[in-house]
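1. I'll drop the sequence and a predicted model, then ask my questions.
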Amino acid sequence: MDRLTAARVFVEVAERGSLTRTAERLEMSPAMVSRYLAAMEGWVGARLLHRTTRRIGLTDAGEAVLTSCRHLLEIAEDVQHLAGNRNREPEGKLRIATSASFAEAQLTTAIVDFQNLHPRVQVELLATDRAVDLVEDRIDLAVRITNSLDPAVVARPLAQCRSVLCASSRYIERYGRPDSLESLKAHRFITHAFGAGAQYRFRYQGQSVEFPLTGTLFTNETSILRRAVLEGAGVGMLPTYYVGNDLRSGALVRLLPDYAPEPLGIHAVYLSRRHRPLALHHLLEFLVQRFRGELAPWDRDAT
C-alpha cells in the first residue's frame, strides 16, 4: 500500500478527528481510510490512535509519528513542485467561504476571473457572516475580515478593509451634517449587530478615539445596513469595498473625514501549508496579486 498516501490519511485523521470527514476530504471510502490507517500502524509497529464511538485521539506513538509524517508530506510536496507541478494545470473543487457583502462586491468577480484562467477548477462559494469552522464545514479557504485570527490556522494577508462613516443626502437634509464628535451624538445610528457593537473606534491625529453610540436599527448583514443608510434611516459605518460607488455617485456622503475608522485586515485563511491542492495554491497567489498594494483596488480611486 502507498505509504505516502497512508501518511496523508493519518495526518488528515489526526487534524480532523474523524474518519468520515477524512474520507470526504480525500474522496475515498471510510473503509479505505481504515485500511490506510492499519497499514500505517503496521509500518511503524505501534498503535497510533485511540478510537471510541465519540472521538479519535492520538497515542504517545501517534504524537511522535504525526510530526514525522507532516515532515514527510512537506518533502513530498517540494519534490512535486521541483518535478514541474507548478506548470501543471490546476483542477478539482474548492470550497470557499466569506461574508455575503465581500462575496457580492469583490470576491465573486475575482473567482470568475480566476476560473477564466483555470477552467478546470470548480468553486463552491459560501456566503455567511459567521466564522465558519474550516474542518466541520470542509472549507478549503476562508476570506475573513478581522484583526483577531485563530492561531491554529494559516493566514495570508490580502488587503486592508477601510470603512467610512456616512449618511445619505436625504438624511443630511433632514438632520444636518455633523462637524464634530460632539455634534455626532445627536444623530441616529444604524449598526452592525456583530461589528462595532456599542461603539465606534477612530484614529484622530495619531490617537485612538472611542465613540459610544445607541443604535436605532441593528442588523447582522452589511447589505441591510447599507440599504437602511441609503434610505435615510441614520448614520452608519460601512466598508469602502462595498459602498465605493455610492460615495462616488453622491448617494452616500462621508462624515467627519478627519476621524478614520479603525481598519481591519482581509486575510485568506486555510488549515495547513502542507499538501495544499494545486488549485488552492494558484488561487491564493491570484488573490494576493489582485488585492495587494498599499491601498486595496477599491480604495485607489476613492473620492
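-> Thanks, I have it. Numbering: from 1, shown residues only.
2. hey, let's count contacts and neighbours off CA atoms from now on
-> OK.
3. Just give me the neighbour total for Ile75.
-> Using other CA atoms under 10 Å, Ile75 has 13 other residues around it.
4. can I assume it sits in a strand?
-> No. Ile75 is assigned helix when assessed by DSSP: H, G, I helix; E, B strand; the rest coil, not a strand.
5. how much space between it and Arg274?
-> Counting by CA to CA, to the nearest Å, the separation of Ile75 from Arg274 is 9 Å.
6. how many neighbours does Leu256 have?
-> By the criterion of other CA under 10 Å, Leu256 has 16 neighbours.
7. which secondary structure element contains it?
-> Under DSSP states H and E, no helix or strand contains Leu256.
8. Surely it is in contact with Val164?
-> No. In this structure, Leu256 is not within contact of Val164 by CA atoms under 8 Å, at 9.2 Å.
9. can you pull out the strands in the stretch 201-303 of the chain?
-> In the stretch 201-303 of the chain, the strands defined using DSSP state E, counting those that start in this stretch lie at 207-212, 217-219, 235-239, 252-254, 260-261, 264-270.
10. want to throw the ones you listed into CSV with mean neighbour count?
-> CSV is the format used below for these (neighbours: other CA atoms under 10 Å):
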stretch, mean neighbour count
strand 207-212, 13
strand 217-219, 15
strand 235-239, 24
strand 252-254, 21
strand 260-261, 20
strand 264-270, 21
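11. Among these, single out whichever gets nearest to Leu287.
-> Closest to Leu287 of the strands of the stretch 201-303 of the chain, according to CA to CA: strand 264-270, at 8.5 Å.
12. from the chain's centre, how far out does that closest one sit?
-> In terms of CA atoms, centre = their mean, to the nearest Å, the centre of strand 264-270 is found 5 Å from the chain centre.
13. contact partners of it?
-> With contacts defined as CA atoms under 8 Å, 6 or more residues apart in numbering, strand 264-270 is touched by 134, 139-147, 153-162, 284.
14. quick check: angle from that strand to strand 235-239?
-> Here strand 264-270 runs at an angle of 40 degrees relative to strand 235-239 (axes from the mean of the first three to the mean of the last three CA atoms, to 10 degrees).
15. Presented hereafter is structure B, for comparison with structure A:
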Amino acid sequence: MDRLLSMGVFVAVAEEESFARAARRLAMSPPAVTRTIAALEGHLGVKLLNRTTRYVRVTEAGQRYLDDARRVIAAADEADEAAAGVNAAPRGHVTITAPVSFGRLHVMPCVVEYLARYPETEVNALLLDRVVNLVEEGVDVGVRIGNLPDASFKALRVGQIRRVLCAAPDYLAQHDEPTEPQQLAAHQIIAATSVSPMVEWRFGLEGAEQAVRIRPRLTVTNNDAAIAAAVRGAGIARLLSYQVASAVAEGTLRIVMAAHEPPPMPIHVIHREGRQASAKVRALVDLLVEHLRAERSLQPG
C-alpha cells in the first residue's frame, strides 16, 4: 500500500465529505477511492469515516489522523520543492483565511492576481470573522488583525488599522460635533455589532483608557449597513478605518474625535513555518505583503 497516496485520498474524501467528489478531485474512479480507504482503515485497524447514503464524516480517530495526514503531505510537498530548487514554479492547492470585509477589499484582489500569475495553482479562500486555527483547519496563510497571542507562526507585519468614529457632514452640520466621549450621549448612535458587540465603547486618552456606555438608536449586524446608514445621516458609527477609507476620501463620511481613538491594531500575514516555505505559499505571502504594505489606508499617518 502506498501510504502517502492513501493519506492523500483520505484527506480528499474528508474535505469533500463525499467519495464521488473526492474521486473527481483526484481523477480516480469511485471504486478505487473506496478500495483505498478500506485498505487504509484495515492497515490502521480503526474506522476513519462514518458513511451513510446522505453524508460522509470523519470519526474522532479520523479527525486526529486527518490533522496528521495534512502535516505529512505538507512536509512531503516541501521536500519535493526543496529538491526541485527555490526557483520551482508555484503549483498546487493553497488555503488562505482573512476577515470577511478585509478579505473582500484587500485579499481577494491579491488572490486573483496570484491565480493569474501562477496558472498551476488553486486557492481556497476562507473569509470568516473568527480566528481560524491554521493547523487544525489545514490553512496555509492567514491575515490577522490585532495582537498575535500565538508566536508559533511566521508573522510579517504589513500595516495597522484604527477604530474610528465617523458621521456624514450633513449630520455633523445639524448637530454639535462631539469632541469628548461623554458628549456621545446627546447623539444618534449606529452600532455595528460585528465591530462593537457591547454597548460600552472604550477610548484612549493620553495613555489612559476611558469607557463610555452608549445607547444605540440603530443596531445592525453588518458593517456595510452601518456605513450606508452613516452616509445617509443616521448618526455616528464606530467602524474600522479601512472599512470607511473610501467614504472618507470621497467626503461622504468624516472622522470625529480622532484624539480619543484607542491604540491602532496591527495587521499581520501569518503562515505555518516549516523547514522552508513551499513555493506556492512563499509566492502568495510575498504578493500579499507587497500589496498590503503599499495600501495607504493601512499605513500610519
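-> Looks like it came in fine. Only a predicted model underlies this, so the values are computations on that prediction, with no experimental measurement involved.
16. closest to Leu181 of the first structure out of the strands of the stretch 201-303 of the first structure?
-> strand 207-212 (7.8 Å).
17. What range does stretch 223-237 of the second structure cover in the first structure?
-> With TM-score structural alignment applied, stretch 223-237 of the second structure matches the range 222-236 in the first structure.
18. In space, what's closest to Arg25 of the second structure - neighbours in sequence excluded?
-> What sits nearest to Arg25 of the second structure in space, not counting adjacent residues and going by CA to CA, 6 or more residues apart in numbering, is Ala12, at 7.5 Å.
19. give the contact list for that neighbour.
-> By CA under 8 Å, 6+ apart, the residues touching Ala12 of the second structure are Ala22, Arg25, Leu26.
20. Tell me the secondary structure of the second one, please.
-> Secondary structure assignment for Arg25 of the second structure (three-state DSSP): helix.
21. returning to that earlier point: list the buried ones in the match of stretch 223-237 of the second structure?
-> Of all the residues in stretch 222-236 of the first structure, those buried under the rule 16 or more other CA atoms under 10 Å are Thr222, Ser223, Leu225, Arg226, Ala228, Val229, Leu230, Gly232, Ala233, Gly234, Val235, Gly236.
22. Just the ones of those residues in helices?
-> Members of these lying in helices (criterion: DSSP state H): Thr222, Ser223, Leu225, Arg226, Ala228, Val229, Leu230.
23. Might one say that the last one is in contact with Ile190?
-> Going back to what we said before, that points to Leu230 of the first structure. No. In this structure, Leu230 of the first structure is not within contact of Ile190 by CA under 8 Å, at 10.8 Å.
24. which residues of the stretch 51-200 of the first structure fall in helices?
-> 60-82, 100-102, 108-117, 169-175, 181-184 (DSSP state H, counting those that start in this stretch).
25. among the ones you listed, which is the most enclosed?
-> Among these, the stretch with the highest mean neighbour count (mean count of other CA atoms under 10 Å) is helix 100-102, at a mean of 19.
26. what residues are up against the closest residue to Val231 of the second structure other than its chain neighbours?
-> Counting by CA to CA, 6+ apart, Val231 of the second structure lies nearest to Ala168, which is 5.2 Å off, once chain neighbours are set aside. By CA under 8 Å, 6+ apart, Ala168 of the second structure lies in contact with Ala230, Val231, Arg232, Gly233, Gly235, Ile236, Thr252, Leu253, Arg254.
27. With Leu19 of the first structure instead?
-> By CA under 8 Å, 6+ apart, the neighbours of Leu19 of the first structure are Val13, Pro30, Val33, Ser34.
28. Leaving out sequence neighbours, find the closest residue to the second one.
-> Okay, so that is Pro30 of the first structure. Ala23 (5.4 Å).
29. That neighbour and Arg88 of the first structure, how far apart?
-> According to CA to CA, Ala23 of the first structure and Arg88 of the first structure sit 25 Å apart.
30. Those two - which one has more neighbours?
-> Each of Ala23 of the first structure and Arg88 has its neighbours counted (other CA under 10 Å); Ala23 has more, 19 against 9.
31. Can you tell me what the more buried one aligns to in the second structure?
-> Per TM-score structural alignment, the equivalent position to Ala23 of the first structure in the second structure is Ala22.
32. Val33 of the second structure versus its match, what's the distance?
-> Distance, Ala22 of the second structure to Val33 of the second structure, using CA to CA: 8 Å.
33. Quick check: neighbours shared by these two?
-> Common neighbours of Ala22 of the second structure and Val33 (CA under 8 Å, 6+ apart) are Val9.
34. Next, Met28 of the first structure: secondary structure please.
-> Following three-state DSSP, Met28 of the first structure is assigned to coil.
35. That one: neighbouring residues, count only.
-> Number of residues near Met28 of the first structure (other CA under 10 Å) recorded here: 13.
36. cool, Ala245 of the second structure as well?
-> Neighbour count of Ala245 of the second structure, defined by other CA under 10 Å: 17.
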